[in-house]
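S.K.: Based on what follows, work out the 3D shape:
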Amino acid sequence: MKAAAQFRSTMNRTIRTFFDDRGYTEVDTPSLSPTLIPEATIENFSTRFENPFMPSTDLYLIPSPEIYMKQLIANGFGSIYQISHCFRNSEQLGHIHNPEFSMLEYYTMDADEQDSIRITEELLTSLLDPSAPEDLKPPFARITVEKAMKHFTGIDLGQHQRQASLANEARKLGLSVPDEPESWEETFNRIFLTFVEPNLPQDKPLVLERYPSQIECLAKQDGWYRKRWELYIRGIEIANCYDEERDERVISDYYASEYAKLIQNRSESGSVIPDTDPDLATTFARMPQCSGVAIGLDRLQMVLMGKSDLQGVILFPLSDMLNSGYTRNL
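M.R.: Below is the predicted model:
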């Protein structure tokens, strides 16, 4: 494990040098927040601030530093980056999952998602030595979600823009789709996670780009696609990127939709419903043109070290901490 700690130290130092040399400002934003961006698919850790001189306040561990980094961008900080710890509850403990994880997030001003591909290629190159295997080296291979779906399933997404139509295609592939309608995104995910993601080529790092607009997020829309990509290395999702949406109405509508879904989901499960800041949409709409990338550093380190499990990367995985006697095995 000492080798993993040394690798992480060197990796983080190289990341900081990479962005510092390009004029980015490193920031350090809170891990505890009284409000969060509403995200219906993410369960949050909650705690409570107690003070004898103030009212008690609910606080949440952030699932991403986005909520604070975008506020800095809106207030003129320019291109910024951060290495932080993030937290997501109710997720599996597994070889590529840990509820607490390290994230690198960076925002580039006057850039779109295509510019971010080049920057991320340069970043990965800076982390590799010349003898690194070819399946780790840029340039990235690239494929659209539409082409990937067509290649691995035969489904032409352009012809199946309605949930009922896509559900029929899923059933033809042998998948079970509920008779009671689910969302287009839910049906898409059934197909994608079963037939596409496991079969993505692994001979080069792969950018999967132009996600369908029905998969709601705050990446700008371009026709019936969104200006978003995800990076896979050795078949593992490593990064997510948007050309950031800056239209206040679009942002506000998205947050209202996510919050409504969040309330429905949490009322059924009984889990925590985090507070949200009603002024976020107004604030985020003040951002200049920019593109943001989030990279899971634990997973990145895992693939760079040639490992297939976070157990060899994270010094104190939660799965082990929950078992007695872990300190004896370091």
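
S.K.: When you work out contacts or count neighbours from here on, use the C-alpha atoms and nothing else.
M.R.: Noted.

S.K.: Can you verify my assumption that residue 211 contacts residue 223?
M.R.: No: the criterion here is Cα atoms under 8 Å, and residue 211 misses it with residue 223 at 10.9 Å.

S.K.: Show me what counts as buried in stretch 245-257.
M.R.: 245-248, 251-252, 254-255 (16 or more other Cα atoms under 10 Å).

S.K.: what comes into contact with it?
M.R.: 37-38, 216-220, 281-282, 284-289 (Cα atoms under 8 Å, 6 or more residues apart in numbering).

S.K.: of residue 211 and residue 223, who's got more company?
M.R.: Using other Cα atoms under 10 Å as the criterion, residue 211 and residue 223 rank with residue 211 on top: 22 against 9.

S.K.: any idea which element the more buried one lies in?
M.R.: Element membership of residue 211 [criterion: DSSP states H and E] is strand 206-212.

S.K.: That strand packs against which elements?
M.R.: Under the contact criterion of 3 or more Cα pairs under 8 Å, 6 or more residues apart in numbering; DSSP states H and E, strand 206-212 touches strand 141-144, helix 145-153, strand 225-233.

S.K.: Please name whichever of the ones you listed is nearest to residue 19.
M.R.: strand 225-233 (19.3 Å; Cα to Cα).

S.K.: Please enumerate residues in contact with the closest one?
M.R.: Contacts for strand 225-233 (Cα under 8 Å, 6+ apart): 113, 135-136, 202, 204-213, 219-221, 237-243, 303.

S.K.: this one next, for a side-by-side:
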Amino acid sequence: MNYKSKNQLVLQNLFELRKVHSVTERLSSGRVFFIENQMGLCDATGAIWPIGMSEYLNQSSLNQGDLITFRCKILKLNENSESKYDDCYFIKVTEILQKTNSLEEWNNAVIPSPIPSKDFILKQQRENDKTQISYFYHSPTSTRLKLIKQRNRSLERVHSFFKNRGFLCIETPTLVPSGGMEVYLNPFSTNYTDHRGQKWELQLPTSPEFALKKIMTEGTDKIFQLSRAYRNIGEVSKQHEPEFIMLEWYRANANLRTLIEDTQNLVLVLSEFLGTHLDIPKQWPVFRVDKLFKDILSIDLEQVQNRDLFYEKAKSHSHSIVESDDWDSLFYKLFMEKIEPFLTQQKACFVTHFPIQMGALAAQETSLNSNNEIILKPYVERMEAYINGIEICNGYFELNDAHVLKERFQKTKAIRSELKSDLQFENAMKFGLPPCSGNALGIDRVISLLLGLEQISNLYPIPFLSQFPKESVAWE
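M.R.: I've put the predicted structure just below:
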């Protein structure tokens, strides 16, 4: 028997066509659930509850979670009946064609059970202000799939945003010699074995930055990618997953101001596309890091480049600061504890020109003195964007001096000797990276913020923690 007949309806269509009498009997399928001894059915489109059973069918042979393919009739009740079924129509199963027994209860720490509970049904009744006994509801799965579809459409909209602006979509590898050279990021490692049996150490990229910059050295003008990125060691929390989608784009001959405009416009486009509840302003304020430290903490970062001087100024501002903290730790503690609360007061904003210690691959800020001589300042051309105090991206006017890059990598290796170099990337930088700006944006984080989700994993078909037994993997 062909159960995939064109006459087989999903539950949503079955409910929507209940008043059409041209077909007296209908074919559908769903998963059985019970609430106070009344039976319902659910699938990925939603849930119908309650469902009637013909007198000759044995309801006791069905258990919570069983999957059935069935024939049913739509019965119209007497309008004077005391039963207040929805519009006086009632769905009754007349024949069960196939049954798959559910042998275990749903057990997943992250993905909710597809079977709606009594509390779930009652909550939707209250939200929809419905008093009818028989009604079609969203199921936990249909609610989850709605978010997944919204994410898919958002990623498609991102593609359109950049392609309409003349960007070339690039695909880069996820098996690379170096996952990144950031002091505070930890890549996943693996091996490739060639046909001779020789092994080559590889990593998963923490971002596609190295690969995209290699392409920029070939002379491309504007490129972007929605790439898989991977980050190890404790990267599981409400706003983090070890595997996620990174949106990264590069513009030749562009500065931070252009990146700011790109980022602001992209978020506005997505907010309108998704119909967000957030009030996203059209123009976002821009704050320099050094000015924030002066205004909020009365600390002049240029005057405390020495670690000991910085410690003397910083220790009175935070109880978490200890004598063993290095310069970077002092900065991050003050930034998180004293600066970020100010950023949470902004609906959306940019923070620019971080200390050179937070430089990574950003170009150093310069200025001209009275003799038109170039003066190097202790800051880099770096910007971050925040929505309601949550960071969404990290952008640079890119460092293209191969000698300075080598010096920074050597300093990073001195701190993290286990990090791997990408010799082909270093060669590409020596060949010459054109003046350009690039931004790395956590697109899933942006989508979850715009949709008002508490955690980013709600967007994923298979969240990281859903692959493990409940409470076996630690998360923040």
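
S.K.: Can you pull the TM-score for these?
M.R.: Superposed pair, TM-score by TM-score structural alignment, normalised by the length of structure 1: 0.89. Supporting alignment: 316 aligned residues with a Cα RMSD of 2.2 Å.

S.K.: if we can go back for a sec, any chance of the buried residues of stretch 245-257 of structure 1 in a markdown table, plus secondary structure?
M.R.: Below are these laid out as a markdown table (DSSP: H, G, I helix; E, B strand; the rest coil):
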| residue | secondary structure |
| --- | --- |
| 245 | coil |
| 246 | coil |
| 247 | coil |
| 248 | helix |
| 251 | helix |
| 252 | helix |
| 254 | helix |
| 255 | helix |
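
S.K.: Which single one of those residues is nearest to residue 75 of structure 1?
M.R.: residue 246 (13.9 Å).

S.K.: ok, which stretches of structure 2 are helices?
M.R.: Assigned by DSSP state H, the helices in structure 2 fall at 11-16, 118-128, 140-163, 209-216, 256-274, 289-292, 307-314, 327-334, 340-344, 402-415, 423-432, 443-450.

S.K.: ok, and the closest non-adjacent residue to the residue most central in space within structure 1?
M.R.: Centroid-nearest residue in structure 1: residue 240, 5.0 Å away (criterion: Cα atoms, centre = their mean). Leaving aside its sequence neighbours, residue 240 of structure 1 sits nearest to residue 230 (Cα to Cα, 6 or more residues apart in numbering; 4.4 Å).

S.K.: what do you get for residue 149 of structure 1?
M.R.: Distance criterion Cα to Cα, 6+ apart; nearest residue to residue 149 of structure 1, sequence neighbours excluded, is residue 155 at 6.0 Å.

S.K.: mind checking what that neighbour lines up with in structure 2?
M.R.: Using TM-score structural alignment, the partner of residue 155 of structure 1 in structure 2 is residue 299.

S.K.: Likewise for residue 218 of structure 1?
M.R.: By TM-score structural alignment, residue 218 of structure 1 lines up with residue 361.

S.K.: ok, and the closest non-adjacent residue to that match?
M.R.: That would be residue 399: by Cα to Cα, 6+ apart, it lies 5.4 Å from residue 361 of structure 2.

S.K.: The one you found -> structure 1?
M.R.: Aligned by TM-score structural alignment, residue 399 of structure 2 pairs with residue 245 of structure 1.

S.K.: Let me know the distance separating that match from residue 254 of structure 1.
M.R.: 11 Å (Cα to Cα, to the nearest Å).

S.K.: still on that earlier bit, wait, what's in contact with the residue nearest to the centre of structure 1?
M.R.: When the contact criterion is Cα under 8 Å, 6+ apart, the partners of residue 240 of structure 1 are 228-231, 293-295.

S.K.: And residue 430 of structure 2, by the same measure?
M.R.: By Cα under 8 Å, 6+ apart, the residues touching residue 430 of structure 2 are 401-402.

S.K.: The match of residue 155 of structure 1: how many residues sit nearby?
M.R.: Using other Cα under 10 Å, residue 299 of structure 2 is surrounded by 17 other residues.

S.K.: can you check residue 232 of structure 2 too?
M.R.: Neighbourhood size, residue 232 of structure 2 [other Cα under 10 Å]: 16.

S.K.: Show me what it lines up with in structure 1.
M.R.: Looking across to structure 1 (by TM-score structural alignment), residue 232 of structure 2 lines up with residue 89.

S.K.: pretty sure that match is touching residue 60, no?
M.R.: No: if you go by Cα under 8 Å, residue 89 of structure 1 and residue 60 don't touch, sitting 10.9 Å apart.

S.K.: related to what we said a few turns ago, and residue 10 of structure 1, which of the helices and strands packed on strand 206-212 of structure 1 is closest to it?
M.R.: Closest approach to residue 10 of structure 1 among these (Cα to Cα): strand 225-233, 20.2 Å.

S.K.: so how far does that closest one sit from its counterpart in structure 2?
M.R.: Following the fit onto structure 2, the mean deviation recorded for strand 225-233 of structure 1 is 0.7 Å by mean Cα distance after the TM-score superposition for structure 1.

S.K.: check contacts around the counterpart of residue 185 of structure 1 in structure 2.
M.R.: Alignment note: residue 185 of structure 1 maps to residue 328 in structure 2; criterion TM-score structural alignment. For residue 328 of structure 2, the contact set (Cα under 8 Å, 6+ apart) comprises 357-358.

S.K.: The one 10 residues further on too?
M.R.: Contacts for residue 338 of structure 2 were tallied using Cα under 8 Å, 6+ apart; they are 296-297.

S.K.: just the one 4 residues further on next, same as before
M.R.: With Cα under 8 Å, 6+ apart as the criterion, the residues that contact residue 342 of structure 2 are residue 389.

S.K.: how close does it sit to residue 297 of structure 2?
M.R.: With Cα to Cα as the criterion, residue 342 of structure 2 and residue 297 of structure 2 are 12 Å apart.

S.K.: What lines up with residue 467 of structure 2 in structure 1?
M.R.: Checking TM-score structural alignment: residue 467 of structure 2 goes with residue 321.

S.K.: Please tell me how far that match sits from residue 315 of structure 1.
M.R.: Taking Cα to Cα, one finds residue 321 of structure 1 at 10 Å from residue 315 of structure 1.
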